[in-house]
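S.K.: this is a predicted model, with the sequence first.
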Amino acid sequence: MGGQDKFWKLQRASGYLSPGPLPLPILGTLWCFGFGWHQGTLFSAKAYGKIFTVWVGHMPMIVVNGFHPVKHVLINHYEETSWRITTPFLRDTMNGKGILFSSGRCWKEQRLFVMSTLRLLGLGRKSIEHCVKEEASHMVAFFASKRGKPMDPFFSTFHAVANVISSMVFGHNFCTEDETFCKLVECIEYEANFFLSTFHLLYETFPWLMCHLPGPHQKAFSCLEFIHSFVRNEIRWHKEKKKTEDPRDFIDFYLDEISINKGDPESTFDEVNLVHVVYDLFMAGTDTVASTLRWALLFMVVHPDVQEKVQMEIDAVLTPFQCICYEDRKQMSYTNAVIHEIQRFKYVLVAGNYRLCSKDTTMLGFPIKKNTVIIPDIASALYDPEQWETPHQFNPNHFLDKDGHFFSRDAFIPFSMGQRLCLGASLAKMELFLFLTNLLQAFTLQLPEGVKELNTTPAKGRFVVQPYPYTICAVPRKVTAWREGGLLPK
């Protein structure tokens, strides 16, 4: 009878919510999705409508599906949906600190400070563009060192993106041989893998038990501690040198803010929050951009006609000796369209970040209680058949008018929208354009000899959607010009 009571109790509870698949005790509605979440097929609007309910165990989660419903919730209900969900794992790791997983006053103060400080450090200006271009040149040099032989672009793309963030946050970057940096990459990757693992689900369901048992979740904790320890060491180094230097990077400015708010008992500025904010900047600003860049390189090989058109446009706008600037994107409509289409077609998050409803409200005609989890499915907006002519095909024409000129689309929201809009959106756009165009100006990307095709399906079980590991060949295009520029070995 106990099992039957739970079953009927669950059915009664689901009757007050938006429609959805039948929830079962313990399993909830995970049985509908084969216990796995896959990009673009996570939730079915055809079966359940634009707003529906899924269950993780006995916890209901309201899914908002399609561009207009997602926009309505994130813009018209921004106050109710700006709070973050707190699960046992997030409670034990993030403790409501930083930006990504915080809410209320902490989130508002930290976000405002980060926005203003990043602008001071050059976000959106020529100073940060210089840093991105420098990393682009290092990446070109690395590709050139392979002399057209098969290579995996994973580490070089991650290294370039991470060094841009590192320059802003720490005031320095890393060489590729740095052991600490290699460990940092390993830990960030492991964290991203763990979030959609079975052991993560087990920890969220049985935290009181799992915290005492061995398993991958324990490694996730140790990886997080390594990252935090690395940041704490940087903070100590900054505090020592700060006595003789003016603020020049994010940590310096944050330490000044701690001093300014020292007498305020309600201040959220302290070294614990600083550690979490730096962690958030790295997690949000490296894996996502690096993954998008790897998708871009993959699609240039899979679609050589697209690669050729991009290279023709680069050659038409620039001379072989001319450096590419972010401003050049305005003359490269096709290249700009290709980059936007890659971001749309291979959106790098499973469904966007989950929200926690901060008060009782009504959304899209359904009553939503306080503390209910809301999932504005960003991926569903990027695949919405009402917004895109061929939503499940790679098609740069989505962003080109009849005359071949670039234009943006309202439904293009890979950086979300509303109060939780991605802080680094402008930097990510700059990085993707400069990294990709610099590589395609210097090289033609090809399949290795004997390889007939590459896998374009996303690797399963990841919070950040990545391609499966692959190798490509970067064949130099303009050997004389690049050698004279010092980028190719002679």
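M.R.: That came through, no problem. Numbers count the residues shown, from 1 in each chain.
S.K.: drop to CA atoms for contacts and neighbour counts, all remaining ones
M.R.: Will do.
S.K.: count residues in the vicinity of residue 321, would you?
M.R.: 11 (other C-alpha atoms under 10 Å).
S.K.: find the nearest non-adjacent residue to it, please.
M.R.: residue 481 (6.4 Å; C-alpha to C-alpha, 6 or more residues apart in numbering).
S.K.: and the helix or strand containing that neighbour, what's buried?
M.R.: Using DSSP states H and E, residue 481 maps to helix 479-484. Buried residues in helix 479-484, defined by neighbour count with 16 or more other C-alpha atoms under 10 Å: 481, 482.
S.K.: do the same with stretch 233-240
M.R.: For stretch 233-240, by 16+ other C-alpha under 10 Å, it's 235, 238.
S.K.: neighbours of the closest residue in space to residue 363 that isn't next to it in sequence, how many?
M.R.: In space, and not counting its chain neighbours, residue 363 is closest to residue 73: 7.1 Å by C-alpha to C-alpha, 6+ apart. Residue 73: 20 surrounding residues under other C-alpha under 10 Å.
S.K.: touching, residue 73 and residue 376? I think so.
M.R.: Yes - contact criterion C-alpha atoms under 8 Å: residue 73 and residue 376 qualify, at 7.4 Å.
S.K.: residues shared between the contacts of those two?
M.R.: Shared contacts of residue 73 and residue 376, defined by C-alpha atoms under 8 Å, 6 or more residues apart in numbering, comprise residue 64.
S.K.: next one for the comparison:
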Amino acid sequence: MFLYSLVATMGLNGPGTTLLFVLLTILFIKWFHKPKQPWKSRLPPGPSALPILGNLFQVDRRATKKSLMKLGEQYGPVFTIWLGSCPAVVLCGHEAVTEALIERGHDFGGRYVLPVFKTLSNDYGIASSNGERWKQIRRFTLSTLKNFGMGRKSIEQRNQEEAQFLVTAIRNKKDTPFSPNLFLRFAVSNIICSLVFGDRFDYEDKRFLTLIEMISENMRVLSGPWIQMYNNFPTIMDFLPGPHKKLFQNVADLLNFIKQMIQSHKESLQKDFPRDYIDSFLIKMEEEEHKHDSEFIHMNLLWAIMDLFFAGTETTSTTLQWAIQILAKYPQVQEKIHGEIDEVVGSCRRPTVEDRAKMPYTDAVIHEVQRYIDLAPMGLPHAVTKDVEFRGYLIPEGTCVLPLLSSVLKGTSQWETPDKFNPNHFLDENGDFKQSKSFMPFSAGKRICLGESLARMELFLFLTTLLQNFVFKPVIDRKEIDISPVISGLADVPNDYEFYFISR
């Protein structure tokens, strides 16, 4: 009766409930007959877990980070939860996260591939790979993106040009209120598209619109409770309908688009004149085609592009969405940035990266936006690369490790007002910008986001260009703007509001 009641609470009726009941029963029988693992007693402490279900009832699927933060208060900075029948060691607080990811980065530098990503990418590409594959593809990707301008003046100019396209698109709305989210995704995505595909897309391109909408939908699904259920019970969820099926279909459609782009590049490839990331990878594939163990194969190209396209589109554009909402809610902050822009940049030229050093308040606001919104509360899961002794516990090789970035970005010992938006967190007593070792929105250590420098440039140039040209004014009363996430999972997804963009 317990199992049948459980599946009924998941919102399934009729045949769906019966099927899930049967599958859970089979899994329970298998669990009780499997050999016990001697290392379990050396794992960090944590809440008691049920067979098969793990800590399903102690972790709120709609507010995972809050549940983990609360468990950290009870069990300490290193504790264990069970994702179904798999243990996950949670690192909570600045000291524990720093010790693991930075001081012992090699031991904690593996990637634990969640079942949903295993189903999707099968460990190909950058984000979900490990070992020699990850090292080679990441090293090649960083080198190639730098060759095509990442971190250099040329990519800064692309950002400046794209920011002007964004301004023009907003001006064409002629002071009518609208949600800027789609335009922000177009603009940010075009930067990574120029590096990977060698070109940008027009904002009126219907194919581009479809791709961007699919990426946005995927982020929402990945951050929702159904995917958390999938990661706990993949065998069961594969048999059931739900949003995860839409995710898989969207990814299949995105892969088809990428395959078409790769084929087009193959047909026009000139080995002596690579145009972009795809050309460079294709050339590397041909150079290593006779190596039986080469990692430069079609599937790694396909998924490296998917990783870059997804991360390069969604994370920065979502941060900009949050920034506009926060600045509309706090007009006094917006006014101070306007004053700094007027003083340093003026209205006759485009903002540059060099301006950032002369604009400490603007820089502080951007950093505080990233800290406050806590976009990726847990980042992507890590794994230990060998059996690891850590703070008196034994973590077996391959065990999932969840570095709770929220506990660093919102830690009470590191920040004066951790739960409030406060740019003074990044300003000293003289009003100069100050760094913080607890600023980890891009994670830390060996698995830190490879696009960090590009994202930082995009955030500064896009936001300052928008504020150079517009005042953000909400349609509703600014006090009613809710700057807490509407969905919190893999990412914290903001509410969707309309704004007036009033020309300055």
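M.R.: Here it is on my side, so go on. A quick note: this is a predicted structure, and the numbers were derived from the prediction, not measured.
S.K.: break down the first structure into its strands, ranges please.
M.R.: Assigned by DSSP state E, the strands in the first structure fall at 51-56, 59-64, 83-84, 355-356, 361-363, 366-368, 373-376, 443-446, 473-476.
S.K.: what is the last one packed up against?
M.R.: Secondary-structure packing of strand 473-476 of the first structure (3 or more C-alpha pairs under 8 Å, 6 or more residues apart in numbering; DSSP states H and E): helix 126-145, strand 443-446.
S.K.: possible to save these as JSON lines with mean neighbour count and distance to residue 371 of the first structure?
M.R.: Formatted as JSON lines, those follow (neighbours: other C-alpha atoms under 10 Å; distance: least, C-alpha to C-alpha, whole Å):
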{"stretch": "helix 126-145", "mean neighbour count": "19", "distance to residue 371 of the first structure": "40"}
{"stretch": "strand 443-446", "mean neighbour count": "22", "distance to residue 371 of the first structure": "49"}
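S.K.: which one of the ones you listed lies nearest to residue 369 of the first structure?
M.R.: helix 126-145 (43.7 Å; C-alpha to C-alpha).
S.K.: so what touches the closest one?
M.R.: By C-alpha under 8 Å, 6+ apart, helix 126-145 of the first structure touches 121-122, 156-157, 160-161, 163-164, 167, 326, 430-431, 434-435, 438-439, 442, 474, 476, 487-489.
S.K.: please apply the same query to stretch 327-336 of the second structure.
M.R.: So stretch 327-336 of the second structure is contacted by 361, 471, 472, 473, 474, 478, 479, 481 (C-alpha under 8 Å, 6+ apart).
S.K.: quick check: the aligned residue for the fifth one in the first structure?
M.R.: Superposed on the first structure with TM-score structural alignment, residue 474 of the second structure falls opposite residue 447.
S.K.: equivalent analysis for residue 195 of the second structure, please.
M.R.: So, by TM-score structural alignment, residue 195 of the second structure is matched to residue 168.
S.K.: what about its match, how many neighbours?
M.R.: By other C-alpha under 10 Å, neighbour count at residue 168 of the first structure equals 21.
S.K.: next up, the contacts around it.
M.R.: 118, 121, 249, 250.
S.K.: compare those and tell me which is most surrounded.
M.R.: Ranking those using other C-alpha under 10 Å puts residue 250 first, with 22 neighbours.
S.K.: gap between residue 365 of the second structure and residue 322 of the second structure?
M.R.: 12 Å (C-alpha to C-alpha, to the nearest Å).
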